[in-house]
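A.B. asks: Sequence plus predicted model, see below.
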Amino acid sequence: MRIDYLGIEAFLAIADHGSFQRAAKFLGLSQAALSHRLRKIETDLGVQLLVRSSHAISLTAAGEALLPKAGALLSQLQAVYDSVRVRQAEPTGKVAFACLPTLASALLPQVLSEIAEENPYLEIDVIEIPFREIGEKVRTGRCDFAISLISAASSDLITRPLGEEPYCAFMRNDNRLAERKSVTLEDLVEWPMVRLAPHKRSRQIIDKALEEKSSRIQWPYEVQSSALATRIVSRSTAISVLPMSAIALAPQDVVSVPIDDTRIARDLAVITRRDSTLSPAAEYVLGKVEKYVVAMTAP
């Protein structure tokens, strides 16, 4: 038997409003159309649901029995409609983006958790790669966008500044400098230091900032990644200068302390292709990522 949802809706509206006139207005119907719907469902069910008098409307025993069940039925149906409508309005598909490894570790667990909660049907591919490889990933379309560093202008890529991420001194939490609110470059001279390999962009930024003191600094360790640098710091008295976000890669006994007597920072940016526009899904993901990057780099 076909379920008469329009009849159920008419019955519920009359019962809720206590008046054919008010129920018809609520549903956007004429009273005649409303009465027709009620008669039809009563005919289908073979029972009278309402008693209409000159002064009031009352439910029959059958109407009293139907009212809570019919109300629950329509509520469930409305929830199904709403879920489909919301899902249709949400961005869907797959989004791929590249990100610097330190930023990925610091930001993406929060970002992806928020996206999964809001839009569980979106598929996201995160590519953690060094700065020197990011441009090509975007250029070839392997990524929709990238969170990277500002670099030389390119005719086929658009670079939009996001913010400035400072570098900090990373050390064990039992180092006497760890108790300070900030340190100076001069404070670092007496400690063995861990630095990144020469081809790393962070190494180039740090070398430029430490140029005047480089001859006085001890560099017994050179590594390929910030993660390894923090592990060496954890097991020794060494200190390393790394991007602030690298704390997400560090063991629990490693802390980061700001450097206050010189500017050591990297300029973050969104990289996109000049010849294409982002899909709604990519725009949505970028908005989420950008929100966290801006919050992290805010002074």
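C.D. replies: That came through fine. Just so it is clear, the model here is predicted, and its values are computed rather than measured.
A.B. asks: hey, let's count contacts and neighbours off CA atoms from now on
C.D. replies: Will do.
A.B. asks: How many residues are close by Ala65?
C.D. replies: Ala65 is surrounded by 12 other residues when neighbours are defined as other C-alpha atoms under 10 Å.
A.B. asks: So which elements touch the helix or strand harbouring it?
C.D. replies: Ala65 is located in helix 61-89, with elements delineated by DSSP states H and E. Secondary structure elements in contact with helix 61-89, counted by 3 or more C-alpha pairs under 8 Å, 6 or more residues apart in numbering; DSSP states H and E, are helix 5-17.
A.B. asks: What angle do helix 61-89 and the helix it packs on make with each other?
C.D. replies: Per axes from the mean of the first three to the mean of the last three C-alpha atoms, to 10 degrees, the angle that helix 5-17 makes with helix 61-89 is 110 degrees.
A.B. asks: Would you mark the buried spots in the helix holding Ala65?
C.D. replies: Within helix 61-89, the residues that qualify as buried by neighbour count (16 or more other C-alpha atoms under 10 Å) are 63, 66-67, 70-71.
A.B. asks: Can you give the distance of the helix or strand following it from its chain's centre?
C.D. replies: On the C-terminal side of helix 61-89, the closest following helix or strand by DSSP H and E is strand 93-99. For strand 93-99, the distance from its own C-alpha centre to the chain's C-alpha centre is 12 Å (C-alpha atoms, centre = their mean, to the nearest Å).
A.B. asks: second one coming, line it up with the first:
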Amino acid sequence: MNITVKQLRAFVAVAKTRSFTEGCALVHLSQPALSVAIKNLEEELGGSLLARTTRTLSLTPEGEAFYPTAQRLLADLDEAVDEMHNRFALFRGKVAIASMPSFASNQLPLALRDFRNKYPQINMMVHDVIAEDVVDMVRSGRVEVGVSFDPGDTEDLLFNPLFDDRFIAVLPEKHPLINQEVIQWQQLLQYDFIILQRPSSVRLLVDQMLEQEGLALSPQFETHQLATIGRMVATGLGVSVVPSLCFGQMTELGAVCRPLEAPVITRQVGVITRRRYPLSTAAKELVDVLLTTY
């Protein structure tokens, strides 16, 4: 079956006006073109929809039955077209982003504010999950955009770097190391240590880098949340290390941050998307906002 939108519009126009002349005006077709469109529709359906006489034009019983269906089909099509126009114009829609908590709770709100100011009709869903889950959510298509550490060479993902993040020491107030401008790992490891649990990528990176330097990490406390680390350090339970993008959060929680070296541990933070899947218009704009903000 090969029914066209033109044929449906022609039939609905004539059925509504009960006049070929008025129907032509509604759909901007000549009378011959209108007649051909309805004739082709009737042939596709297998029977007459209109009962024509020299003086009157009415619908056959089949035409009466088909009329509301044709109206509904055209209304659904028009609504779908309007929806797509709105989405492409960013007047409507939604976009989901996954971000590791350290970025989600510190830097991401600024980018979301800028995006919201530009596109107030776009709804956003933020998933603040560990770095590994960010990659998995983008890879599986559950979100279009992710912000996390560089996942390395992958065939199915694209990584656009935002900045290099350096790990910093986190200390309680009045700690013996507080007056040092830069702290060395060897010094920090002498105190009770608080760190994220495995399989956190932060923990794995720290373990790997310290092993290369011949240093051993024996934490007294392990947790899943960076906010918990900040509060525990501020309470005086120990010291810790976090990505520098957590500086503001740690300070708000009452801890003190210092640069950390020997070794200096850095890792790229960036935007992750799927390589072979085009982004929606809203997601493209969100990526642009992220790349220009940082």
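C.D. replies: Looks like it came in fine. This structure is a prediction, so every number in the text was calculated from the model and none was measured.
A.B. asks: Fetch the TM-score of the aligned pair.
C.D. replies: After superposition, the two chains reach a TM-score of 0.63 (TM-score structural alignment, normalised by the length of structure 2), with 206 aligned residues with a C-alpha RMSD of 2.3 Å.
A.B. asks: one step back: ok, so of the buried residues of helix 61-89 of structure 1, who is nearest Ala295 of structure 1?
C.D. replies: Gly71 (45.8 Å; C-alpha to C-alpha).
A.B. asks: isn't the closest one right next to Ala10, touching?
C.D. replies: No - the pair formed by Gly71 of structure 1 and Ala10 falls short of the contact definition of C-alpha atoms under 8 Å, at 11.3 Å.
A.B. asks: which residues in structure 2 form helices?
C.D. replies: According to DSSP state H, structure 2 carries its helices in the segments 5-17, 20-27, 31-45, 61-88, 101-104, 108-118, 131-140, 185-188, 201-212, 226-235, 247-252, 281-293.
A.B. asks: May I see the buried residues of stretch 187-197 of structure 1?
C.D. replies: By neighbour count on 16+ other C-alpha under 10 Å, the buried set for stretch 187-197 of structure 1 is 188, 192-196.
A.B. asks: Redo the residues you listed as a markdown table? Include distance to Ile14 of structure 1.
C.D. replies: A markdown table is the format used below for the buried residues of stretch 187-197 of structure 1 (distance: C-alpha to C-alpha, whole Å):
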| residue | distance to Ile14 of structure 1 |
| --- | --- |
| Leu188 | 80 |
| Pro192 | 82 |
| Met193 | 80 |
| Val194 | 77 |
| Arg195 | 77 |
| Leu196 | 75 |
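A.B. asks: farthest-separated two in these?
C.D. replies: Those two in those that are separated most widely, counting by C-alpha to C-alpha, are Leu188 and Leu196, at 16.2 Å.
A.B. asks: What's the local residue count around Leu74 of structure 2?
C.D. replies: Around Leu74 of structure 2 sit 16 other residues, with neighbours defined as other C-alpha under 10 Å.
A.B. asks: whoops, I mixed them up, Glu123 of structure 1
C.D. replies: Neighbours of Glu123 of structure 1 (other C-alpha under 10 Å): 14.
A.B. asks: doesn't Pro91 make contact with it?
C.D. replies: No - Glu123 of structure 1 lies out of contact with Pro91 (C-alpha under 8 Å); the separation is 10.3 Å.
A.B. asks: Any chance of TSV for the helices of structure 2, columns distance to Gly152 of structure 2?
C.D. replies: As requested, these are arranged in TSV below (distance: least, C-alpha to C-alpha, whole Å):
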stretch	distance to Gly152 of structure 2
helix 5-17	49
helix 20-27	57
helix 31-45	56
helix 61-88	32
helix 101-104	19
helix 108-118	22
helix 131-140	11
helix 185-188	26
helix 201-212	12
helix 226-235	24
helix 247-252	25
helix 281-293	19
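A.B. asks: Between the buried residues of stretch 187-197 of structure 1, which sits nearest Leu107 of structure 1?
C.D. replies: The shortest separation between Leu107 of structure 1 and any of these is 21.8 Å, and it belongs to Leu196 (by C-alpha to C-alpha).
A.B. asks: Give me the distance between that closest one and Pro243 of structure 1.
C.D. replies: 12 Å (C-alpha to C-alpha, to the nearest Å).
A.B. asks: Arg39 of structure 1 now?
C.D. replies: Distance of Arg39 of structure 1 to Pro243 of structure 1, computed by C-alpha to C-alpha: 74 Å.
A.B. asks: Tell me which of those two has more neighbours.
C.D. replies: Between Arg39 of structure 1 and Pro243, counted using other C-alpha under 10 Å, the more crowded position is Pro243 (22 against 19).
A.B. asks: out of everything not next to it in sequence, what's closest to that one?
C.D. replies: Spatial nearest neighbour of Pro243 of structure 1, chain neighbours left out: Tyr167 (4.2 Å); criterion: C-alpha to C-alpha, 6 or more residues apart in numbering.
A.B. asks: how far away is the one you found from Val257 of structure 1?
C.D. replies: With C-alpha to C-alpha as the criterion, Tyr167 of structure 1 and Val257 of structure 1 are 9 Å apart.
A.B. asks: So those two - more neighbours on which side?
C.D. replies: When neighbours are counted by other C-alpha under 10 Å, Tyr167 of structure 1 and Val257 differ, and Tyr167 comes out ahead with 24 against 20.
A.B. asks: Now for the more buried one: which residues touch it?
C.D. replies: Contact partners of Tyr167 of structure 1, counting by C-alpha atoms under 8 Å, 6 or more residues apart in numbering, are 241-244, 258-259, 264-266.
A.B. asks: Filter the residues you listed down to the buried ones.
C.D. replies: Looking at the contacts of Tyr167 of structure 1 with 16+ other C-alpha under 10 Å, the buried ones turn out to be 241-244, 258-259, 264-266.
A.B. asks: Using JSON lines, please lay out these together with distance to Arg235 of structure 1.
C.D. replies: Supplementary listing: the buried ones among the contacts of Tyr167 of structure 1 in JSON lines, determined by distance: C-alpha to C-alpha, whole Å:
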{"residue": "Val241", "distance to Arg235 of structure 1": "16"}
{"residue": "Leu242", "distance to Arg235 of structure 1": "17"}
{"residue": "Pro243", "distance to Arg235 of structure 1": "20"}
{"residue": "Met244", "distance to Arg235 of structure 1": "20"}
{"residue": "Pro258", "distance to Arg235 of structure 1": "21"}
{"residue": "Ile259", "distance to Arg235 of structure 1": "22"}
{"residue": "Ile264", "distance to Arg235 of structure 1": "25"}
{"residue": "Ala265", "distance to Arg235 of structure 1": "26"}
{"residue": "Arg266", "distance to Arg235 of structure 1": "27"}
